[in-house]
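> Let's see this in three dimensions:
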Amino acid sequence: MRRINFIILIMTVAILTGCNEDQNKLNIEVYETSAKGNKLTELKKFEKKDSIVTIKLNPTEEFQTITGFGGAFTESSAYLLNNLSKPNRDTILQAYFAKEGANYSLTRTHMNSCDFSLNNYSYTPVEGDVNLEHFTIEEDMDDLIPMIKDALAFSEDGFKIFASPWSAAPWMKDNNSWVGGKLLPEYNDTWALFFSKYLDAYKKEGIEIWGFTVENEPHGNGNNWESMHFSPKEMTDFVQFHLGPKLEADGYGDKIILGYDQNRAGLKEWVDEMFRDEESSKYFHGTAIHWYESTYDYFPEDLQYAHNKAPNKYLIETEGCIDSQVPVWKDDAWYWKKEATDWGYDWAPEDQKHLHPKYSPVNRYARDIIGCLNNWVDGWVDWNMVLDRQGGPNWFENWCVAPVIVDPEKDEVYFTPLYHTMAHFSKFIRPEAKVIGLENSDDKLMATAAVNPDGSIAVVLFNEFETPKTVNLSLNEKNVEFSIDAQALQTIIISTKN
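The predicted model follows:
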């Protein structure tokens, strides 16, 4: 009898201990993309590793509110989709926009042509048409607009679209060229009207535009493809005295205007001018940035400076891609190796060469997005969604890589590891999420976290090195242990049930 009672006591203690352990354990889902072949794969089993990292989440420490993640609608991408079979076209759009896919929430498109167009074109083809009576978006009707409409049909949650001009039509510019030059002062009001006309035209097609960047790369692009130069003061004056008032007068005062829209190293002088006083700040809703200044440095000090200058404004990364590079076809391993080179590898000045070493494409994306999120950036938008095996089409032959590569002649599609890298953020960190604080014991494991509107917490980890690690993750006196592989990106979802 005593033996039976003793056994019952032991079993009771074990059950109570197990219950207590369950109560103190975080309920998580872990998704991993890795050099070894995981592609947003849900992991259930973990092995203990020698290297141990502790990460403690602090949801009471809140930072920026997330606007979204996504990519750009370009004529090149839209043209390629039109040259695929309908099943493959639908597969790509579903992968980007459906809830079971990457669920993109923030997107960009171009106004007039850009380098990733099939040729130069303008919505204002008639020279001297100062009132834009002949404004037309006919060039967008075959490819670009159908792609956007189909994406909207696949998106259950919907997504924001902002538009960017690369250049006004040559007749409005001081050099009468698509490339370089400045807007002639006598066309300031005409160019402001251009933005309003664009909103009208796209609205007529059933497409709501959320906002604009004033000019793609106002410093220019080395006089290679469509561009139009602004100094910080020239752009700020244009927005304050022309664009802002025009949109307001035409009933579009709620549209978002983002200034700058180029690399981060020039950020300080731009935000100083854009937010120089209350009147100029009135029409700027935030700042747009690109990543081409470096393949590894995300410029945290510049990002923090921009935030502190305008803490209640948007700070959005509006363009990044693996540039000056022909894509590698159906070889996932290449995207994890330090073999890619960018424009700066060959052309950067000597004092800037160190910013452009050979790099791993996955590393570049994962490092930059996490680095941005940890330094006040609230949105991150990739460049072309779809390109071909050459890295085009591109009228200037400025080849680049996209997360999805296609071969229209063979009707084949390749989802590169860059697609899964983007999805780790866009799928799991939703608009209106709040970035939160965390303590990380290992500076070689990049980490960021955000609380979603539904209460779930998304933690993204990136281990770019060759050593797998065990992670002890804690939140509010609860914890859980799991592992991350070498060269791996993980998103951990902490359930609202905890």
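
> Going by C-alpha atoms from here, please, whenever you check contacts or count neighbours.
OK.

> and the helix or strand containing residue 257, what other elements does it pack with?
Using DSSP states H and E, residue 257 falls within strand 256-263. On a contact count with 3 or more Cα pairs under 8 Å, 6 or more residues apart in numbering; DSSP states H and E, strand 256-263 meets strand 211-213, helix 232-238, helix 267-274, strand 286-290.

> Other residues contacting that strand?
For strand 256-263, the surrounding residues in contact (Cα atoms under 8 Å, 6 or more residues apart in numbering) are 210-219, 232, 235-236, 267, 270, 274, 283-293, 314, 318.

> Go again with 7 Å.
210-218, 270, 283-293 (Cα atoms under 7 Å, 6 or more residues apart in numbering).

> again with stretch 59-69
104-106, 376, 378-381, 426, 430-437.

> Please, a ChimeraX command that selects the buried ones among those residues?
Per 16 or more other Cα atoms under 10 Å, the buried members of these correspond to this ChimeraX selection:
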select :104,105,106,376,378,379,380,381,426,430,431,432,433,434,435,436,437
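
> If you drop the residues flanking it in sequence, what lies closest to residue 415?
residue 404 (4.7 Å; Cα to Cα, 6 or more residues apart in numbering).

> how many other residues sit next to the one you found?
23 (other Cα atoms under 10 Å).

> ok, it - contacts?
385-387, 414-416, 419.

> How many residues are close by the residue nearest to residue 232 when sequence neighbours are not counted?
What sits nearest to residue 232 in space, not counting adjacent residues and going by Cα to Cα, 6+ apart, is residue 270, at 5.3 Å. Using other Cα under 10 Å, residue 270 has 21 other residues around it.

> What of residue 52?
16.

> what distance separates the start and the end of stretch 245-256?
End-to-end distance of stretch 245-256 (Cα to Cα, to the nearest Å): 13 Å.

> And stretch 356-366, by the same measure?
End-to-end for stretch 356-366, by Cα to Cα: 17 Å.

> and this one, so I can compare the two:
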Amino acid sequence: LTASAYKPLAAYFVKFLQAYKERGIPLYAITPQNEPFNPVETYPGMSFSALDEASFITNYLGPALKNATLAPKILIYDQNWDRPDYPLEILNDPTAQRYVSGTAWHCYAGDPSMMTKIHQAYPSKDMYVTECSTGQGGIAPLSAIEFFLRSTQHWAKAVVLWNIALDISGGPKIGEGCGGCTGLVAIDQATGQFTYTDNYYHLGHLSKFVVPGAYHIASTITRASFPYDSPPEEVAFQNPDGSKVVIVYNPSSWSDTFKIRWNTHHSFVYTLPSKGIVTFKWAGKLPSPLITTMWGRKDHTSWFRLIRWFLSLLALAASLFSIPQHRDPSPLNHRFTFRGESFSAQARSPPAL
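From the prediction side, this is the model:
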């Protein structure tokens, strides 16, 4: 982008935001450029160096938004975890930094731990993962549940999947668009049939139980006696009403038995099948958590199938409530000798989701 185009681009952002606001849609955040290292020719894209983005934000975008009394969050970078040098270069500029609310990331390369490194350097700047296409046919090296758990464990305030609904070829697209990107719902436009993808069910493990205003709370995993090197992955949250949510994923090829403990004296044991996902939710100080599982992937193309699916869930829920639970006065950091994992929730104050 030539320097002479910076001012018109900033004015375009202002008009864009104003148009949405006039229609009752105030936009939460913007990024100056999608994937600045990816100047593709098959859909809109552009190279934008960190130095140039910092200059654009400092001298044009930030002042233009302020003069128009618009206050969307400005998120920098908007590409993969493998180039933390890009957001760091902008955040190291004190003039640009004052306009920046956080960093936007994509999931296609690198490791989510990079977000923790940026957070440690600039704890007041939030992390958002603004794009990830996972699941069968997706282009990310992670499954959706791995993406959710690892991102939120590394300070992501929000995670966004590509896309809500697409046709069976991944469209509609601008030009060639994204090859291999998948949606939560796949729609066959010829027949009108639709299918919920794996991503739909993976997302439900968080979005159905972790509500707006929730906080990510610290959780620890204690390695016990395992015959393999793939322990469960987990993340914990506290909702505004005080309820706790723990999501656990078993990446191994074996079933795992583990214990979840909280409040120093409440605990229960659960066995999770290979590749299984489970969400536990309990309210306040209730000693018995509400246990919810979402295992399968189904195609709800008729009321009959929907009713059958609902009845199956009722039967599953009835069986889950028979899981034995007990109190254990052992301290939170106690190492259990049974085969499995131990989780303990301890409060901290990371950013709200």
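
> Quantitatively, what TM-score do the chains reach?
Once superposed, chain against chain, the TM-score is 0.74 (TM-score structural alignment, normalised by the length of the second structure); 277 aligned residues with a Cα RMSD of 1.9 Å.

> Tell me how far the aligned partner of the residue nearest to residue 232 of the first structure in the second structure lies from residue 37 of the second structure.
For residue 270 of the first structure, the aligned position in the second structure is residue 86, judged by TM-score structural alignment. From residue 86 of the second structure across to residue 37 of the second structure, the span is 10 Å (Cα to Cα).

> Could you do residue 272 of the second structure as well?
Distance from residue 272 of the second structure to residue 37 of the second structure, by Cα to Cα: 41 Å.

> ok, now residue 259 of the second structure?
44 Å.

> Quick check: which element contains residue 99 of the second structure?
Counting by DSSP H and E, residue 99 of the second structure is found in no helix or strand.

> counterpart of it in the first structure?
Match for residue 99 of the second structure (TM-score structural alignment): residue 283.

> Can you tell me the element the nearest residue to its match once chain neighbours are set aside falls in?
Ranked by Cα to Cα, 6+ apart and with sequence neighbours excluded, the top spatial neighbour of residue 283 of the first structure is residue 244, at 5.4 Å. Using DSSP H and E, residue 244 of the first structure sits in helix 244-249.

> what range in the second structure does that helix sit on?
So helix 244-249 of the first structure is aligned with residues 62-67, judged by TM-score structural alignment.

> quick one: contacts of that stretch?
Residues contacting stretch 62-67 of the second structure (Cα under 7 Å, 6+ apart): 10-11, 14, 71, 99.

> export the residues you listed to CSV and tack on distance to residue 23 of the second structure?
Below are the contacts of stretch 62-67 of the second structure laid out as CSV (distance: Cα to Cα, whole Å):
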residue, distance to residue 23 of the second structure
10, 21
11, 19
14, 15
71, 17
99, 25
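
> Turn the residues you listed into CSV, including neighbour count, secondary structure and distance to residue 135 of the second structure.
Output for the contacts of stretch 62-67 of the second structure, formatted as CSV (neighbours: other Cα atoms under 10 Å; DSSP: H, G, I helix; E, B strand; the rest coil; distance: Cα to Cα, whole Å):
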residue, neighbour count, secondary structure, distance to residue 135 of the second structure
10, 21, helix, 36
11, 16, helix, 38
14, 19, helix, 36
71, 15, coil, 35
99, 21, coil, 35
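
> For those residues, which two are the farthest from each other?
Within the contacts of stretch 62-67 of the second structure, 11 and 99 form the most distant pair, 16.4 Å apart (Cα to Cα).

> mind listing what's buried in the longest strand along the first structure?
Using DSSP state E, we find that the single longest strand of the first structure is strand 51-65. For strand 51-65 of the first structure, burial by neighbour count (16+ other Cα under 10 Å) applies to 52-57, 59, 63-65.

> do stretch 168-187 of the second structure as well
Result for stretch 168-187 of the second structure [16+ other Cα under 10 Å]: buried residues 168, 170-171, 177-178, 181-187.

> Endpoint to endpoint, that stretch covers what distance?
Start-to-end, stretch 168-187 of the second structure (Cα to Cα) is 6 Å.

> what's the counterpart of residue 161 of the second structure in the first structure?
By TM-score structural alignment, residue 161 of the second structure lines up with residue 382.

> nope, residue 32 of the second structure is what I meant
Counting by TM-score structural alignment, the partner of residue 32 of the second structure is residue 214.

> what's the distance between that match and residue 229 of the first structure?
11 Å.

> related to what we said a few turns ago, so where is whichever helix or strand comes after the longest strand of the first structure in the second structure?
Using DSSP H and E, the next helix or strand after strand 51-65 of the first structure towards the C-terminus is strand 68-73. Counting by TM-score structural alignment, strand 68-73 of the first structure lines up with no residues of the second structure.

> what does stretch 154-169 of the first structure give?
Going by TM-score structural alignment, stretch 154-169 of the first structure sits over no part of the second structure.

> Show me where the stretch 251-353 of the second structure has its strands.
256-262, 266-272, 277-282, 290-293, 325-327, 341-346 (DSSP state E, counting those that start in this stretch).

> Between the two ends of stretch 41-59 of the first structure, how far is it?
One end of stretch 41-59 of the first structure sits 26 Å from the other (Cα to Cα).

> That stretch corresponds to what range in the second structure?
So stretch 41-59 of the first structure sits over no part of the second structure, by TM-score structural alignment.

> And stretch 416-426 of the first structure, by the same measure?
Using TM-score structural alignment, stretch 416-426 of the first structure pairs with 197-207 in the second structure.

> All good on my end, thank you.
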